[in-house]
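K.L.:
Structure for the following, please:
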Amino acid sequence: MLENKDFYPTPDKMIKKMVDGLNFKMIRTVLEPSAGKGNIVEYLQKEAKKVLGSWTREENFLDVDCIEKDQNLRHILKGNGMRVVHDDFLTYDTMKMYDLIIMNPPFSDGCRHLLKAMEMQEITGGAIVCLLNAETLKNQCSNDRILLAKKIEQSNGTVEYVQSAFMEAERKTPVEVALVKVQFPKKERHSSIIDRLQREKTVKETADPNTDQLVENNFIKAIVEQYKLEVEAGCRLIREYQGMQPVILSEFKKNEDGRTEATGECILSLNLCTQRNRYDGQASVNEYIRLVRRKYWKALFTNPKFVGNLTDNLQREYYNKVSELMDVEFSVFNVLEVKIDMLKNVSRGIEDAIVGLFEEFSHKHYYYDETGSNIHYYNGWKTNSAYMVNKKVIIPLNAYTSYSGSYCLDYRVRTKLADIEKCFNYLDGGRTDDLALNDALTLAQNSGQTKNIDLKYFKVTFYKKGTCHIVFKNEELLKKFNIYGSQKKGWLPPAYGKKKYSEMNLDEQAVINAFEGEKEYAKVMAASEYYFSDVEMFLLDCAS
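P.N.:
Model prediction:
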């Protein structure tokens, strides 16, 4: 990590001074905006456990978000189970409220980092503990440094200068540091609605006709902007509710004199206000944000634009991650991180998906007698049990309901055919014109068509006995599927696709003869760019 000139892991002795004086019973949410390898976070969690271990049943004593610019350090943080929510603190945009921001920012840019932290905490209230290069405060050679010193003074912050703080650190430096601690008071909430009612007796709202006009040419940016709009609206409403509480709690509840005082129950019927803070029972901005995040992550993982290339199994796998992602900011950066992770999983799982389909079209459904015609056997490499899939295959896929016998292309039928189509999408590499599967199946169901339903790569026919006949339209693509499956099974010689027929030995030629013959193999070699194309590159093209 030494190539990172700004990476100076905080030594434990210095972290102890940073943590000294913190009241962990008043701290739940924490941001570490220059997390490095996580030294401060680990120390903080241990100290919180000592204080809160007998006071709460929570396993994670602190709700900690980490930010780190260095990609290698981000991998270390994630590997140690820490939540990384962004890469650059200076561009971090969130409405989440933090009880504590604790930081050892880059010495070269500590002034801007601390100003950003103070800007965040001034709005919502909360503590800041920050290590700075002492020169940042002692040598006020820029407007930012002058402003920082003024803000620390105005907020009654404390500054302690420490000599040789990093001389016993993992990475040593003789630089003098300044330990800055600032506590911004929690903002007292007032209801502008009540104020306006008292002054004007009426409330007039104006709507901006353009607020719902999202950017149409960038799906991810558009959905993130919609998320931010919804979060801001909800947070404002919760804060209005917090400001209205004193009035609500003294107006409508029945008292001993028979008069009424407000209980707030009419407000609490709002869903956003039923999410209570686990400590003080108040309507919680952070809990509301978590719920909105969950909704948007769920929507993302069910949107064809985002998960369209994933098989049904992978879609379910990512959908199940929603509970983890509730605590991760719904930002363009994090959505793209998830997208990259998806592509890696798709790339790693593509072999299993295609080989699984190759097996399914053969012996998997042996209990249906007619599926014996699905495959053609040949003598494979070092085995005589090899096979290839024929142009027509039969699988058990029932399009008729068992209770009434009516024709219904339900979600199970659609999901199965979509997964088959996705496997061939990977192999096809975008060469075939698209044909919307769901639209074609809906049209077939509405018209009562059961035979020769035309889909992108094949035609399907459904029978009442519970089978589906699939006839492939593109024999070259079917050939590529057979080559892919046979190679992964080890039924074709290692030289297949690498040597000309005349360059092979007799054993290799014998397999070629059984599989397709010399002439067909020559066609494969002539079109090797098609038959042996890189599936992973196609996936990356789809994402770009």
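
K.L.:
going forward, measure contacts and count neighbours with C-alpha atoms only.
P.N.:
Fine.

K.L.:
quick one, what contacts residue 102?
P.N.:
Going by Cα atoms under 8 Å, 6 or more residues apart in numbering, residue 102 touches 30-33, 128-130.

K.L.:
Measure how buried residue 153 is and give me the count.
P.N.:
A count of nearby residues for residue 153, using other Cα atoms under 10 Å, gives 13.

K.L.:
Check which residues of stretch 1-8 are buried.
P.N.:
Buried positions in stretch 1-8, judged by neighbour count with 16 or more other Cα atoms under 10 Å: 7-8.

K.L.:
Now do the end-to-end distance for it.
P.N.:
Start and end residues of stretch 1-8 are separated by 10 Å (Cα to Cα, to the nearest Å).

K.L.:
Could you also give me the structure for this next sequence, so I can compare it with the first?
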Amino acid sequence: MTDPYQYYPTPEALSRKAWAMFKNTRFVRILEPSAGEGHLLKAKPSDHYQRLSIDCIEIDIRKHAVLRDEGYAVIGMDFLQFQSGSVYSHIIMNPPFADGAKHVLKAWEILFDGEIVAILNAETVRNPFSKERQLLLRLIERHGEVEYLPEMFAGEDAERKTPVEVALVWLNKTSTFEQDILGSILDDLRQDRREADDLAGEFQLPNELALPNAFIDNAVLMFNAAVEAARQAVISEARASRYRAMLGKTLGELSGGGISSEDESSSDAVKRTLFKRYHDLKNRAWTCILRSTQVTSRLSSAAQKRLESDFETVKSLEFAVPNIYGFLQGIIDQQGEIQLSMVCDVFDLITRYVSDNAVFYMGWKSNDKHRTLGMRIKTTRFILPGHGSSSYQKGLNWESERLLADFDKVFALLDGKTEADVSLVSVFRQHFHALRVGQRIGGSYFDVRYYPGVGTIHFFPKSKILIDRMNRWVGRQRRWLPPVDMQAGKGFWQQFEQAEAFDKAFHTEVNKKCKRDGRAIRFDPFWAIKHGGESEREKGHDLLTQAMSTVLASRGIDPDAVLENEQSSLLEWAGPLPSSTDLALAS
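P.N.:
Below is the predicted model of the structure:
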């Protein structure tokens, strides 16, 4: 099988030689642009006082988890598309041998001031037949050195052996930093007296930029403009700091009454400041994408929180169009899992606080030991507490509106749509006074009544089909219903469909089994299965299962009967979530 990435892990001996090539051992920030699984980084020098800051780029996404487990930040996939190299003081690399010259030239292009060590095929340097190789050779002659090492990939420490000779290339790029900072002092001198308006010059806020219409392109262009503005600002601040130092200390500093600030105009200080501001801008830019309507309009609040929990990994990537589309494509690829989680979140919200919102049925008999009851939401009405409001309020609070928005997103999803035609949020915003005085008002999927005094919202589903669809999807996810490739008998589906009709008899039977014994506290199995410890949950499930078995037996229903030849008319909706609900995030 061919290896499209030309992956040859760097042997330990070669890694040590590569790190030893660096002349400046003051590592501000290090980049490994073809990191693989981090073999080249294992020989990094140990710093007992400060952990080295190392960023990685790796084109094979399957290796990203390995790098992150080692504590490295993965900031991108394609180094040849990477632009943000000015924050690094050192670049160490073992690029694909076929493109070695191209990778080293890219590193030289993006580096502001620092050193490069690269492991190349010796033929790349010895046989400069292409313009890229010729340019690399000139760089080595003017700014570096090379050492040829035979059979470094043929030793015992080489995971993937090859007899190729390597060239260990070292380059030192020195910026015109001092000249850029100082400029021409005489040319820059101006008269002492200047008004504040003169100092501001022609500065104005960039309120409107002529950017393309595409949201992602706009975001990247804005980010790049912000990075360039930050770079110019840091250089200007460093220049001002150098001028200030040339003027000398204040009287307070000379007399010991003031603290002299450290030199903010050194190359290392500028790199640290650049990285800090670049990191802040990148954080803001990724947050902009994460919170954009393309994402949030399709996700429930709980799904959004789960996505944000992975944000530390996301924001380490370079903010570039390919990475953004890759991030959004990742969400699209996981849409089935995300959508199912959203449905389960709303189901749990409905069943969590008010026990009367759901009814029970006998769960699928996967095995006797772990058999439990399943739950399904009532198709007639359910109640959610915790939404009180004062007489002076003109609407619900933000948390309550977010819950209503989650309901609309999930039921639109179940309905094969991207959004509700008449949302619950709009119902409460437009008819809040009418709802407060007891009117029943409808949205796309629910009629609602609001009781502000006790803080409850009563939901009356308009479509039993959508409630049933939710119940079946959650039931299958929780293994209360049989898997797709298995069929249950008519008795099982009968008790599932008629669970609301059996509910009163079921609770009566539970009360019989939980009758108070003297002064002992009555055991509540419904509380136990949700909030109790392991033994309490097991006891609660056993008691409820026994009660349900008694109720079903009294009606001649056997949920475990073998499937009859005659198919039940109560067939399960077993298809995938509607395709029209795809999370079209990257539009």
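
K.L.:
before we move on, the earlier item: if you rank the contacts of residue 102 of the first structure by neighbours, which is first?
P.N.:
Top of the contacts of residue 102 of the first structure by neighbour count (other Cα under 10 Å): residue 33, with 26 neighbours.

K.L.:
Quick check: nearest residue in space to residue 398 of the first structure, chain neighbours excluded?
P.N.:
Excluding its sequence neighbours, the residue lying closest to residue 398 of the first structure (Cα to Cα, 6 or more residues apart in numbering) is residue 466, at 4.1 Å.

K.L.:
Any chance of the contacts of residue 102 of the first structure in TSV with secondary structure and distance to residue 393 of the first structure as columns?
P.N.:
Listed next are those as TSV, based on DSSP: H, G, I helix; E, B strand; the rest coil; distance: Cα to Cα, whole Å:
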residue	secondary structure	distance to residue 393 of the first structure
30	strand	58
31	strand	57
32	strand	57
33	coil	57
128	strand	66
129	strand	67
130	strand	67
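
K.L.:
now the strands: where do they sit in the first structure?
P.N.:
If DSSP state E is used as the criterion, the strands of the first structure fall at 29-32, 63-67, 84-86, 100-103, 126-133, 158-162, 177-184, 375-380, 383-389, 392-396, 453-454, 458-463, 467-472.

K.L.:
ok, back up a step: what residue of the second structure takes the place of the residue nearest to residue 398 of the first structure?
P.N.:
In the second structure, residue 466 of the first structure lines up with residue 455, judged by TM-score structural alignment.

K.L.:
contacting residues around the aligned partner of residue 64 of the first structure in the second structure?
P.N.:
Matched to the second structure by TM-score structural alignment, residue 64 of the first structure sits across from residue 54. By Cα under 8 Å, 6+ apart, residue 54 of the second structure lies in contact with 29-32, 72-73.

K.L.:
let's see it at 6 Å
P.N.:
30-31 (Cα atoms under 6 Å, 6 or more residues apart in numbering).

K.L.:
Relative to residue 75 of the second structure, how far out is it?
P.N.:
As for residue 54 of the second structure, its distance to residue 75 of the second structure is 10 Å (criterion: Cα to Cα).

K.L.:
Repeat that for residue 417 of the second structure.
P.N.:
In terms of Cα to Cα, residue 417 of the second structure sits 36 Å off from residue 75 of the second structure.

K.L.:
out of the contacts of residue 102 of the first structure, who's nearest residue 476 of the first structure?
P.N.:
Distance to residue 476 of the first structure, by Cα to Cα, is smallest for residue 33 among those, at 53.9 Å.

K.L.:
nearest residue to residue 460 of the first structure other than its sequence neighbours?
P.N.:
Once flanking residues are discounted, residue 460 of the first structure sits nearest to residue 470: 4.7 Å by Cα to Cα, 6+ apart.

K.L.:
So if I had to pick from residue 417 and residue 75 of the second structure, which one is more boxed in?
P.N.:
A count of neighbours by other Cα under 10 Å puts residue 75 above the other of residue 417 of the second structure and residue 75, at 23 against 17.

K.L.:
Spit out the contact partners of the residue mapped onto the more buried one from the first structure.
P.N.:
Under the alignment by TM-score structural alignment, residue 75 of the second structure pairs with residue 85 in the first structure. Applying Cα under 6 Å, 6+ apart to residue 85 of the first structure gives the contacts 66-67, 328-329.

K.L.:
list the contacts for residue 360 of the second structure?
P.N.:
The contact partners of residue 360 of the second structure, by Cα under 6 Å, 6+ apart, come to 374-375.
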